[in-house]
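Q: Sequence and predicted model, in that order:
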Amino acid sequence: MRGETSLTSERAAREKFAPKLKAKGLDAGRIADELFGFTQILDTNIKLERALTDTSRPAADKTRLVTDIVSNAVDPLTVEILSDLAARRWSRIAHIANATEDLAIDAQLYQADAMGCTGQVAVELAKIHSALLNLSVLRSELSDPQSDPERRVTLLDHLFDKDQLNPVTLKLAEQATRDLRNRRYLYTIQWLIDKISEHCGETVVTVTSAVELSSEQIKRIIEIYSKKLNRPVHVNSVVDASVLGGIRVQYGAEVIDNTVVAKLKNLQRSVA
């Protein structure tokens, strides 16, 4: 968890740069690449993290340090974002890397907005999640911090037809295994889906079923839960062959389980 200081700093930075990233349009993808790259630098250099989060160090000094590191190799907006993050206060030194990654994702989604494919990216990430749900060996390989990152990316590329995925989907899916950041691969994919819904001002409603939902079923679920929650919703359809009958619906901490297994468990409890 992030402390209140870090949450406040990150929120302020994301709100500040949202209009600038949106204005970048298609070029926001370059900002995303550069911020993802700097996240990896921070994750592997604790001395740099300490230097950029040292509250006793003047902000101007930290800004110079950022400039010295990235030089003229990145977009001026990337330098501005990194300098801004370095000037803020953080509860823990590692939180600056988390904020850098979050801004990278923001930039990537603004590029997707400009391409008109944000919804498609969310759907395709959900399909990747469903495809890997019951493939434990492959999931483990994609989440193995001891293996070479590019080997994990190559494995992912062999699993899915790159030509059938939106370029933004592919980029986010590859980044999720290239830089694990102490997370399991499927956790990161679900987290990215949640980030897209947040970006679009929607609530994620995850529906787990044994077979893929039809477009009419998804439409109906959107209608029901948009009315129930009084806000737009995005349906994250998860296909899990182990589910027996019915569906399981989750939004936030609320879970509505209408599967056969859940009903049997409820029955057993009632007669115990």
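A: Right, received. Where do you want to start?

Q: From here on, just use CA atoms for contacts and neighbour counts.
A: Will do.

Q: burial measure for Glu10, as a count.
A: Neighbour count of Glu10, defined by other Cα atoms under 10 Å: 23.

Q: do you know how far it is from Ser214?
A: 38 Å (Cα to Cα, to the nearest Å).

Q: tell me which element the residue nearest to Val79 when sequence neighbours are not counted falls in.
A: Nearest residue to Val79 in three dimensions, chain neighbours excluded: Thr67, at 6.8 Å (Cα to Cα, 6 or more residues apart in numbering). Using DSSP states H and E, Thr67 falls within helix 59-70.

Q: buried residues in that helix?
A: In terms of neighbour count (16 or more other Cα atoms under 10 Å), helix 59-70 has its buried residues at 59, 62-63, 65-67.

Q: again, but for stretch 127-135
A: Result for stretch 127-135 [16+ other Cα under 10 Å]: buried residues 127-130, 132-133.

Q: Between the two ends of stretch 53-64, what distance do you get?
A: Distance across stretch 53-64, first residue to last, is 14 Å (Cα to Cα).

Q: Stretch 22-35 too?
A: Length of stretch 22-35, first residue to last, Cα to Cα: 15 Å.

Q: can you check stretch 137-154 too?
A: End-to-end distance of stretch 137-154 (Cα to Cα): 16 Å.

Q: Check stretch 82-95 too.
A: 13 Å.

Q: hold the first one in mind and look at this next one:
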Amino acid sequence: MRGQSRDSLAAADDRLEALLPSVDAGRLGEELFAVVRLLDSSAGLRRAVTDPAREEADRAALVTRLLRGQVQESTADVVAGVVRQRWSEPRDLVDALERLGTVALLASAEQQGALETLEEEVFRFSRLVAADDALARALGDRTAAPERRGALVDRLLAGRALEQTRALVRQAVVAPRGRRLEAALQDVLELAARRRQRLVAVVTAASPLTPSQQQRLAAALGRVYGRGVLVEVDVDPEVLGGVRVQVGDEVLDATVVSRLAEARRRLAG
């Protein structure tokens, strides 16, 4: 986000954090996702709630009337607060609401002492999809009704994951909003890590790392980056040996495959 939108998002984040201890954060998150889907479905409504020519009170009154009786009062208040702000682009407002919904669900898991479990479940689901082409196609099939894709998520995660995990994954599948599923789930992981004031390091190795190895790697990366690092391990036998570490856009590739490829390039040169 740029300029005005960035400032408006920061203000919305602060208001949400102040509200979270006193509301049902899980319900708030799911209802904000429903509002996101509503706004995504109507360009006219998006323009109406972001029109700078309209008074902010008028924009807030519009969404209050629209949502009355459909969501809890706290959800309507959050949405009204967001539409009172100025946004550089109509999409920025919807992006902000989705982010607030995600944060609310993360806070709900945190209140239950289950935020780390949620992170692990989201990461495992992303790896499951990456390893199964048929599943990836089914979840990403834009010709299928969103409800059908959402029902598939429900079947996959029913009784196997936190309710907050299911809601976050379902939103990423049902309303990808121009993103690939992997990118949408990575956004969730980054927000979760930020909530725990940690970075996420995705480590690809030929075989699982022991808890001791993960701890040593997390400690080493923490010294490099100056903050806590959550290590998520993706097992890929094709790397043969060594590890590949990605933190954000930074990649350290020390796998056998990468070293062999480098040796071939040198020989060819």
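A: That came through fine. This is a predicted model, so every value here is computed, not measured.

Q: still on that earlier bit, would you reformat the buried residues of stretch 127-135 of the first structure as a markdown table and include secondary structure?
A: As requested, these are exported to a markdown table (DSSP: H, G, I helix; E, B strand; the rest coil):
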| residue | secondary structure |
| --- | --- |
| Lys127 | helix |
| Ile128 | helix |
| His129 | helix |
| Ser130 | helix |
| Leu132 | helix |
| Leu133 | coil |
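
Q: Could you find which two of these are furthest from each other?
A: Farthest-apart pair in these is Lys127 and Leu133; separation 9.8 Å (Cα to Cα).

Q: Now the aligned residue in the first structure for Ala48 of the second structure: which helix or strand?
A: The equivalent of Ala48 of the second structure in the first structure is Ala51 (alignment by TM-score structural alignment). Ala51 of the first structure is part of helix 46-53, with elements assigned from DSSP H and E.

Q: now Gln250 of the first structure
A: Here Gln250 of the first structure, judged by DSSP H and E, is contained in strand 248-251.

Q: rewinding a little: identify the farthest-apart pair in the buried residues of helix 59-70 of the first structure.
A: The distance between the two most remote of the buried residues of helix 59-70 of the first structure (Cα to Cα) is 12.4 Å, for Ala59 and Thr67.

Q: contact partners of stretch 229-244 of the first structure?
A: 123, 126-127, 129-131, 133-134, 193, 197, 201-213, 218, 221-222, 225-226, 259-261 (Cα atoms under 8 Å, 6 or more residues apart in numbering).

Q: Would you mark the buried spots in the helix holding Ala51 of the first structure?
A: Buried residues in helix 46-53 of the first structure, defined by neighbour count with 16+ other Cα under 10 Å: 48-49, 51-53.

Q: likewise stretch 248-266 of the second structure?
A: Result for stretch 248-266 of the second structure [16+ other Cα under 10 Å]: buried residues 253-258.

Q: just the helices in the first structure please.
A: For the first structure, the helices defined by DSSP state H occupy 4-24, 28-43, 46-53, 59-70, 76-87, 95-115, 118-132, 136-142, 149-159, 167-178, 185-199, 215-229, 260-271.

Q: Tell me which of these sits most buried.
A: helix 95-115 (a mean of 23; mean count of other Cα atoms under 10 Å).

Q: chain center to it, what's the gap?
A: Mean C-alpha position of helix 95-115 of the first structure versus that of the full chain (Cα atoms, centre = their mean, to the nearest Å) differs by 9 Å.

Q: ok so, going back, report the distance from the helix holding Thr67 of the first structure to the chain centre.
A: With Cα atoms, centre = their mean, you get 28 Å for helix 59-70 of the first structure.

Q: can you list contacts of it?
A: Contacts for helix 59-70 of the first structure (Cα under 8 Å, 6+ apart): 51-52, 79, 82-84, 86-87.

Q: Give the equivalent position in the second structure for Asp33 of the first structure.
A: By TM-score structural alignment, Asp33 of the first structure lines up with Glu30 in the second structure.

Q: and the gap between that match and Leu97 of the second structure?
A: The gap separating Glu30 of the second structure from Leu97 of the second structure is 11 Å, by Cα to Cα.

Q: Mutual contacts of those two, please.
A: By Cα under 8 Å, 6+ apart, no residue touches both Glu30 of the second structure and Leu97.

Q: returning to what we had before: and the buried residues of helix 59-70 of the first structure as JSON lines, adding distance to Leu142 of the first structure?
A: Shown next, in JSON lines, are these (distance: Cα to Cα, whole Å):
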{"residue": "Ala59", "distance to Leu142 of the first structure": "39"}
{"residue": "Lys62", "distance to Leu142 of the first structure": "35"}
{"residue": "Thr63", "distance to Leu142 of the first structure": "36"}
{"residue": "Leu65", "distance to Leu142 of the first structure": "34"}
{"residue": "Val66", "distance to Leu142 of the first structure": "32"}
{"residue": "Thr67", "distance to Leu142 of the first structure": "34"}
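
Q: Between those residues, which sits nearest Thr118 of the first structure?
A: Taking Cα to Cα as the measure, Thr118 of the first structure lies nearest Val66 of those, at 31.2 Å.

Q: Quick one: map that closest one onto the second structure.
A: By TM-score structural alignment, Val66 of the first structure lines up with Val63.

Q: and if you look at Arg139 of the first structure?
A: Arg139 of the first structure maps onto Ala136 in the second structure, by TM-score structural alignment.

Q: What sits closest to its match if chain neighbours are left out?
A: Val129 (5.3 Å).

Q: looking at it, the one you found is touching Leu135, isn't it?
A: Yes: at 6.1 Å, Val129 of the second structure and Leu135 qualify as touching, with contact defined as Cα atoms under 8 Å.

Q: Distance-wise, check the counterpart of Arg265 of the second structure in the first structure relative to Lys263 of the first structure.
A: Matched by TM-score structural alignment, Arg265 of the second structure corresponds to Arg269 in the first structure. Counting by Cα to Cα, the gap from Arg269 of the first structure to Lys263 of the first structure is 10 Å.

Q: The match of Asp33 of the first structure contacts Ala167, correct?
A: Yes: counting by Cα under 8 Å, Glu30 of the second structure touches Ala167, with 6.8 Å between them.
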